[in-house]
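Trainee: return a 3D structure for these sequence lines:
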Amino acid sequence: MRSKDARFDGWFFTAVTTTRIYCRPSCPVAPPKAENMRFYPSSAAAQQAGFRACKRCRPDTSPGSPEWDERADLVARAMRLIADGVVDRKGVPGLAAELGYSTRQVERQLVAELGAGPLALARAQRAQTARLLIETTALPMGDVAFAAGFASIRTFNETVREVFALSPTELRRRAGRGGVAPAVGALSLRLPFRAPLCPDNLFGHLAATAVPGVEEWRDGSYRCALRLPHGTGVAALRPMPDHVACRLELGDLRDLSTAISRCRRLLDLDADPVAVDELLRADSVLAPLVDKDPGRRVPRSTDPVDFAVRAILGQQVSTAAARTHAGRLVAAYGEPIDDPGGGLTHLFPTPETLMELDPRSLALPRARRAAVLALVEALAGGGIDLGPGGDRDLARARLSALPGLGPWTVETIAMRSMGDPDAFVATDLGVKAAAKSLGLPHTPGALTRHARAWRPWRAYAVQYLWGSGDHAVNRMPL
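Mentor: Sure thing, here's the model as predicted:
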């Protein structure tokens, strides 16, 4: 707190007993006396203790804790699901069911570690969503309350006043919002991140591998179609020096918090690049790569199921060929969408839809067709959970048991679909070529042994290895 270190924003929150205000660690206000300070592991815990959010540093807009992506235990899985809006849609029993634990167990572990249960954590997220809508749109307050997930206007008003010490109307007036409402469902906002961030590999990879009709690079932004709990949407994401500009067009505003969460997850914005780069710099071979482009992120996916199918389509073929195969699948089986502002035409087909495809229509070798069908059947039947609350080790084991899914496919799905920061594609041709050119062991077994020193950030090491070559995934389009 004395050094105003923004790296720790979102890791914990500080509260002052004399002012009853809680802040992020980097708050520009002079730190109070130590005896007047309290520390909380979540904004929900600070709110439950009776503290309100600082109007200067706005702690509710901090990046999320990087722990929830790194860890794979019950608490981390629960936090990823809460961010995805599961509590608002299904309640605490629904959250517990997705995790495979009792409601009591989930409550107890969250309270023990975060100082707040799932309802309080979801309430803090609703308050943050409400503030975003109040300050960045001219929507009627009733629509804001509904979109943020509140059950009533009264609860909405009470929560906003309690958390921010201002009424919804005062919040909007303070933000200086005009009186003209935006287009229905269209919102512009900023996605914060921990610096540094290298946009080249992140946006370059997404643009180079974009599936025609589902993703595109247009006017300096990566755009993608979203399948959301209450409808569809389109996200446009553009890197800026201190944030990612995000424009969302949503069919139903209730999907706002889920859409934001999925965009943040796609871009790996809750990562701690200082911790990642510090560890990787300890390897003398990786150090120059890290120093050249610090802050590389791992590009992920807004829909883990969709990407798993794409991973099989991309086996042993070029990036262009993988895009072609996926584009044909989308054109034949995807769900059409409207995109007046761009060239997006479809959502990627669901596993249930793909259960009906004729395997002979896939211009793939017979073994790969069989692999696609086996994966689709497992996903449609619920035998494999690749979502934010899934068990990564169990998903890996079940993926590996399917025909035609070798280590490259399983680890690629773990990295991009499941968001595992330690996934490692030792058999990837680009990784092996980079390792050889850099003087590292380049056989899969030897490279995996060498890479033990890079744990738990091997997925980031992959980004630096890829970045040492000349490929479109390393360059953000002009």
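Trainee: switch to C-alpha atoms for all contacts and neighbour counts from now on
Mentor: Fine.
Trainee: how about the helices in the stretch 251-400 of the chain?
Mentor: Counting by DSSP state H, counting those that start in this stretch, the stretch 251-400 of the chain has helices at residues 256-267, 273-280, 287-292, 304-313, 319-333, 351-354, 366-380, 392-400.
Trainee: relative to residue 340, which of the ones you listed is closest?
Mentor: Between residue 340 and the helices of the stretch 251-400 of the chain, the shortest gap by C-alpha to C-alpha is with helix 319-333, which sits at 18.2 Å.
Trainee: can you list contacts of the longest helix anywhere in the chain?
Mentor: In the chain, with assignment by DSSP state H, the single longest helix is helix 118-136. Residues outside helix 118-136 that contact it (C-alpha atoms under 8 Å, 6 or more residues apart in numbering): 43-45, 47-48, 60-61, 82-83, 85, 87-88, 92, 107, 110, 139, 141, 144-145, 147-150, 159-160, 163, 168, 171-172, 175-177, 187-189, 256-257.
Trainee: quick one on the thing from earlier: dump the helices of the stretch 251-400 of the chain into CSV; add distance to residue 457 and mean neighbour count as well.
Mentor: CSV is the format used below for those (distance: least, C-alpha to C-alpha, whole Å; neighbours: other C-alpha atoms under 10 Å):
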stretch, distance to residue 457, mean neighbour count
helix 256-267, 16, 23
helix 273-280, 6, 19
helix 287-292, 13, 15
helix 304-313, 20, 22
helix 319-333, 24, 18
helix 351-354, 31, 16
helix 366-380, 27, 18
helix 392-400, 15, 17
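Trainee: can I get those helices in JSON lines including distance to residue 474?
Mentor: Formatted as JSON lines, the helices of the stretch 251-400 of the chain follow (distance: least, C-alpha to C-alpha, whole Å):
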{"stretch": "helix 256-267", "distance to residue 474": "15"}
{"stretch": "helix 273-280", "distance to residue 474": "18"}
{"stretch": "helix 287-292", "distance to residue 474": "13"}
{"stretch": "helix 304-313", "distance to residue 474": "19"}
{"stretch": "helix 319-333", "distance to residue 474": "13"}
{"stretch": "helix 351-354", "distance to residue 474": "31"}
{"stretch": "helix 366-380", "distance to residue 474": "28"}
{"stretch": "helix 392-400", "distance to residue 474": "28"}
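Trainee: the structure of the following sequence is requested for comparison with the preceding one:
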Amino acid sequence: MRNGMHTDRERCLRAVQSKDARFDGWFFTAVSTTGIYCRPSCPVVAPKPENMTFHPSAAACQQAGFRACKRCRPDTSPGSPEWNHRADLVARAMRLVADGVVDREGVPGLAARLGYSTRQVERQLLAELGAGPLALARAQRAQTARLLIETSELPMADVAFAAGFASVRTFNDTVREVFALSPSDLRARVPKKSGAPRPASPTAGTLHLRLPFRAPLNPDNLFGHLAATGVPGVEEWRDGAFRRTLRLPYGHGIVALTPHPDHIGCRLTLTDLRDLTVAISRCRRLLDLDADPVAVDDHLRTDPQLAPLVDKAPGRRVPRTVDEAEFAVRAVLGQQVSTAAARTHAARLVTAHGDPVDDPDGGLTHLFPTPEALAALDPGTLAMPRTRRTTFTTLVRHLAGGSLHLGVESDWAEARARLLSLPGFGPWTVDVIALRALGDPDAFLPTDLGVRRAARELGLPSTPAALTARAAAWRPWRAYAVQYLWATDSHPINVLPT
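Mentor: All right, here's what the predicted structure looks like:
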């Protein structure tokens, strides 16, 4: 664990002096003599130790009056893994900030979703991150603005609006303060610096982005799983990319995600550019890009049975979701049936109840149906056994009614308890929802047939109780251990599609 790493001065100094990219996003270095802040791996000569201070967030650096380094671009480093493996108030708040809740609903909306007072949320964020929710959201708006400035030909007034700024003047002032360049100067630098000029006539609302991650990243099970379980009309593998539709706060989108050795290519088409921040956040979450693979793999290697699997293909991520309610529905559809049957069931629901979309570049046709749409359907039309039909209708009714929350703000323990109280929800269904929808890095599937078969082949206990006892040593990364166990099988989910 690296909680509060910015307070460990000696460790931070070693990371900066060795330019260790593994710590990008864990903390930021502010340099008093230059007035800039950097990521630990910044390629410039390391400043003198006495001139460095360390901060837990880019927003804290900006609050302290520092501007972003033009060389290492700390605002584009991978996000802190803290918000993935923690379930406390601060982590849940940060996941909501990344999902754009402060911009859409304000700080009171953020606090209401978390079930705390505005003052409590502000106090805890300020104590741990050196910045309150407004400052954190402002830093995110600045990053979104930079993406739009550098990857599109949008007029600056449209960039300001799309990034969430209340006025063009605030947008101009923030960009100058954070990046020490005007928006026009920032755009003018791109072709010279990147060597890849923006397209002269981009499709309206289409952006080409590079999503960073911490190395290593093994794409096989990540993209293999998404492609093999994809719902026709909503998801597809085409031309080396995983493509899917996105339901977003202001409209919808289509994203194509392509694995590369040092980044994930992201081609994003949006009906409303105000959804850019949310779309990026959800794509990063889908691919688990903010994980710390070195910390995970080092821990799992301590088990002699797992070590060879980790050494063979390090950097496995947990394939997650862009829509937690959608995944819960799909988990129920997949109960006690094959992957192909689950896809067929889901495709029928999509065709009958999903919202249609246009996709001139592929075969995507619909958004996945909302819980509200599914709650209104006639249960008699569902081609499934009566008990599973009851499970399905109960789930969508609770999701639509708001008595069950599975979003990024959800309390993992509370969500598990609520799911287990529903008819037809046993340990496997709840654990797979915890693993892929809730994002719990310690979710474990001891009753899963693939996990048990892999355990038996490796000489691990294969009964659920004994395997759970043995897996206690893998905590808090049991969700990643599941990926390594699944990878021993020849199932298509473990193969990068061609």
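Trainee: superposing both, give me the TM-score.
Mentor: Overlay of the two chains. TM-score (TM-score structural alignment, normalised by the length of structure 1): 0.99; 478 aligned residues with a C-alpha RMSD of 0.8 Å.
Trainee: quick revisit: so where is the longest helix of structure 1 in structure 2?
Mentor: Using TM-score structural alignment, helix 118-136 of structure 1 corresponds to residues 133-151 of structure 2.
Trainee: so how far does the matching stretch sit from its counterpart in structure 1?
Mentor: After superposition onto structure 1, stretch 133-151 of structure 2 sits on average 0.5 Å from its aligned residues (mean C-alpha distance after the TM-score superposition for structure 1).
Trainee: nearest to residue 12 of structure 1, out of the helices of the stretch 251-400 of structure 1?
Mentor: helix 273-280 (16.2 Å).
Trainee: and that closest one, which stretch of structure 2?
Mentor: With TM-score structural alignment applied, helix 273-280 of structure 1 matches the range 293-300 in structure 2.
Trainee: what about residue 204 of structure 1, distance to residue 297 of structure 1?
Mentor: 11 Å (C-alpha to C-alpha, to the nearest Å).
Trainee: who has more neighbours out of those two?
Mentor: More crowded of residue 204 of structure 1 and residue 297, by other C-alpha atoms under 10 Å: residue 297, with 29 against 22.
Trainee: surely residue 392 of structure 1 touches residue 418?
Mentor: Yes - between residue 392 of structure 1 and residue 418 there is a contact under C-alpha atoms under 8 Å: 7.0 Å.
Trainee: if we can go back for a sec, residue 27 of structure 1: which of the helices of the stretch 251-400 of structure 1 is closest?
Mentor: Comparison of the helices of the stretch 251-400 of structure 1 against residue 27 of structure 1 by C-alpha to C-alpha identifies helix 273-280 as nearest, at 19.4 Å.
Trainee: ranges for the strands of the stretch 51-200 of structure 2?
Mentor: Secondary structure of the stretch 51-200 of structure 2 (DSSP state E, counting those that start in this stretch): strands at 52-55, 67-68.
Trainee: returning to what we had before: of the helices of the stretch 251-400 of structure 1, which is nearest residue 223 of structure 1?
Mentor: helix 256-267 (10.6 Å).
Trainee: okay, the angle between that closest one and helix 118-136?
Mentor: 90 degrees (axes from the mean of the first three to the mean of the last three C-alpha atoms, to 10 degrees).
Trainee: looking at the strands of the stretch 51-200 of structure 2, which one is packed in the most?
Mentor: Ranked by mean neighbour count, the strands of the stretch 51-200 of structure 2 are led by strand 67-68 with a mean of 24 (mean count of other C-alpha atoms under 10 Å).
Trainee: that one against structure 1, how far on average?
Mentor: Mean deviation of strand 67-68 of structure 2 from its aligned counterpart in structure 1 after superposition (mean C-alpha distance after the TM-score superposition for structure 1): 0.3 Å.
Trainee: residue contacts, residue 199 of structure 1?
Mentor: Counting by C-alpha under 8 Å, 6+ apart, residue 199 of structure 1 makes contact with 239, 296, 476.
Trainee: so stretch 178-185 of structure 2 aligns onto which residues of structure 1?
Mentor: The aligned range for stretch 178-185 of structure 2 is 163-170, by TM-score structural alignment.
Trainee: cool, and stretch 261-275 of structure 2?
Mentor: So stretch 261-275 of structure 2 sits over residues 241-255 in structure 1, by TM-score structural alignment.
Trainee: just the residues contacting that stretch, thanks.
Mentor: Stretch 241-255 of structure 1 has contacts (C-alpha under 8 Å, 6+ apart) with 146-149, 185-193, 195, 228-239, 256, 259.
Trainee: if we go to 6 Å?
Mentor: Residues from elsewhere that reach stretch 241-255 of structure 1 (C-alpha atoms under 6 Å, 6 or more residues apart in numbering): 147, 185-192, 231-238.
Trainee: what's the answer for stretch 423-431 of structure 1, then?
Mentor: Taking C-alpha under 6 Å, 6+ apart as the rule, stretch 423-431 of structure 1 contacts 408, 411, 414, 415, 444, 458, 459, 465.
Trainee: map the first one onto structure 2.
Mentor: In structure 2, the position corresponding to residue 408 of structure 1 is occupied by residue 428, as judged by TM-score structural alignment.
Trainee: what sits against its match?
Mentor: Residue 428 of structure 2 touches nothing, counting by C-alpha under 6 Å, 6+ apart.
Trainee: how big is the offset of the helix or strand hosting it relative to structure 1?
Mentor: Per DSSP states H and E, residue 428 of structure 2 falls inside helix 427-433. Superposed on structure 1, helix 427-433 of structure 2 shows a mean distance of 0.4 Å to its aligned residues (mean C-alpha distance after the TM-score superposition for structure 1).
Trainee: following that helix, which helix or strand comes up?
Mentor: Counting by DSSP H and E, what follows helix 427-433 of structure 2 is helix 449-458.
Trainee: give me the stretch of structure 1 that that next one matches.
Mentor: Using TM-score structural alignment, helix 449-458 of structure 2 pairs with 429-438 in structure 1.
Trainee: now find how far off-centre the matching stretch is within its chain.
Mentor: Relative to the centre of its chain, stretch 429-438 of structure 1 is centred 28 Å away, using C-alpha atoms, centre = their mean, to the nearest Å.
Trainee: mean per-residue distance, it versus structure 2.
Mentor: Compared with structure 2 after fitting, stretch 429-438 of structure 1 has a mean deviation of 0.9 Å; criterion: mean C-alpha distance after the TM-score superposition for structure 1.
Trainee: and that stretch, which residues are buried?
Mentor: Within stretch 429-438 of structure 1, the residues scored as buried using 16 or more other C-alpha atoms under 10 Å are 430, 431, 432, 433, 434, 435.
Trainee: swap in stretch 57-65 of structure 2?
Mentor: 57, 58, 59, 60, 61, 62, 63.
Trainee: what residue of structure 1 takes the place of the fifth one?
Mentor: Under the alignment defined by TM-score structural alignment, residue 61 of structure 2 is paired with residue 46 of structure 1.
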